[in-house]
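Chemist: the sequence and its predicted three-dimensional model are supplied below.
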Amino acid sequence: MRYLHLTIRGRVQGVGYRAWCAREAERLGLTGWVRNRASGAVEAVFAGPDEVVTALAQACRAGPPGARVDDILAHEASEAALAASGGAGPFVVLPTL
């Protein structure tokens, strides 16, 4: 099980990035969460098999149509990173922080 925390910067709010991210994570069977940040970034935590988490992290570099990703900060996380969503349940979209 791999836990990966991403902060995605660019034109990633107002273009359906969170919804796209949640759909992709659910399609791939990952758990975790995604939310907008007041700074204009999108933050996400993905949990699941290493190769699946890696694939979604790569897809996040493009995102949905209309998005422009300028930078992604990624770091390995632990199961504790799921706490914001209430634990290891389905992938969720959280309120803006």
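Modeler: Yes, it's here. Residues are numbered from 1 along each chain as shown.

Chemist: from now on I want contacts and neighbour counts done on CA atoms only, so please keep to that.
Modeler: Fine.

Chemist: contact partners for the nearest residue to Gly63 once chain neighbours are set aside?
Modeler: With Cα to Cα, 6 or more residues apart in numbering as the criterion, Gly63 has its nearest non-adjacent residue at 6.4 Å, and that residue is Tyr17. The contact partners of Tyr17, taken as Cα atoms under 8 Å, 6 or more residues apart in numbering, are Val42, Gly63, Pro64, Ala67.

Chemist: again with Ala19
Modeler: By Cα under 8 Å, 6+ apart, Ala19 lies in contact with Val93.

Chemist: the residue of the chain positioned farthest from its centre: what secondary structure?
Modeler: Farthest-out residue of the chain from its mean C-alpha position, per Cα atoms, centre = their mean: Gly66, at 17.1 Å. The three-state label given to Gly66 by DSSP: H, G, I helix; E, B strand; the rest coil is coil.

Chemist: pasting the second one now:
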Amino acid sequence: MDHPVMPDHAADPRTEQSQSFAVLGDVGAPIFAAWIARHARRLGLRGAILSHDAGRVELVVTGLPDLLDAMALGCSLGPQEVWVERIDRADVVLQSLNEFASIAD
């Protein structure tokens, strides 16, 4: 029986990846950065919030691909104090990250 072969460009679902997230919309609520950090820690992700202003939150996140997807979904729903219009994600190469932290506070 033949086993499916993953194409070279497909991510291995068992290997951690790092991605940058740019969360865009009406995201300036002061509680949003802390909410993101709590959500990421609950998912077991590592990373950091790099910047946070009224229209954009930038973060880097490391974890399993399914958990990165869960993070994006959680951020898109967010707390009721924010309105997320879209999330731009891109793969990044990072040396190491600690437990999720916010440097935007």
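Modeler: Cool, got the structure. Remember, predicted model here, so these are calculated numbers, not experimental data.

Chemist: one step back: return the member of the contacts of Tyr17 of structure 1 nearest to Glu51 of structure 1.
Modeler: Here the nearest of those to Glu51 of structure 1, counting by Cα to Cα, is Gly63; it sits at 18.2 Å.

Chemist: roughly how far does the equivalent of the residue farthest from the centre of structure 1 over in structure 2 sit from Val61 of structure 2?
Modeler: Aligned counterpart of Gly66 of structure 1 in structure 2: Glu81 (TM-score structural alignment). Computed as Cα to Cα, to the nearest Å, the Glu81 of structure 2 to Val61 of structure 2 distance reads 23 Å.

Chemist: one more: Ile49 of structure 2?
Modeler: 9 Å.

Chemist: what's the answer for Arg86 of structure 2, then?
Modeler: 17 Å.

Chemist: go on, Arg41 of structure 2?
Modeler: From Arg41 of structure 2 to Val61 of structure 2 the distance is 11 Å (Cα to Cα).

Chemist: if you count neighbours, what's buried in stretch 49-58 of structure 2?
Modeler: Ile49, Leu50, His52, Gly55, Arg56, Val57, Glu58 (16 or more other Cα atoms under 10 Å).
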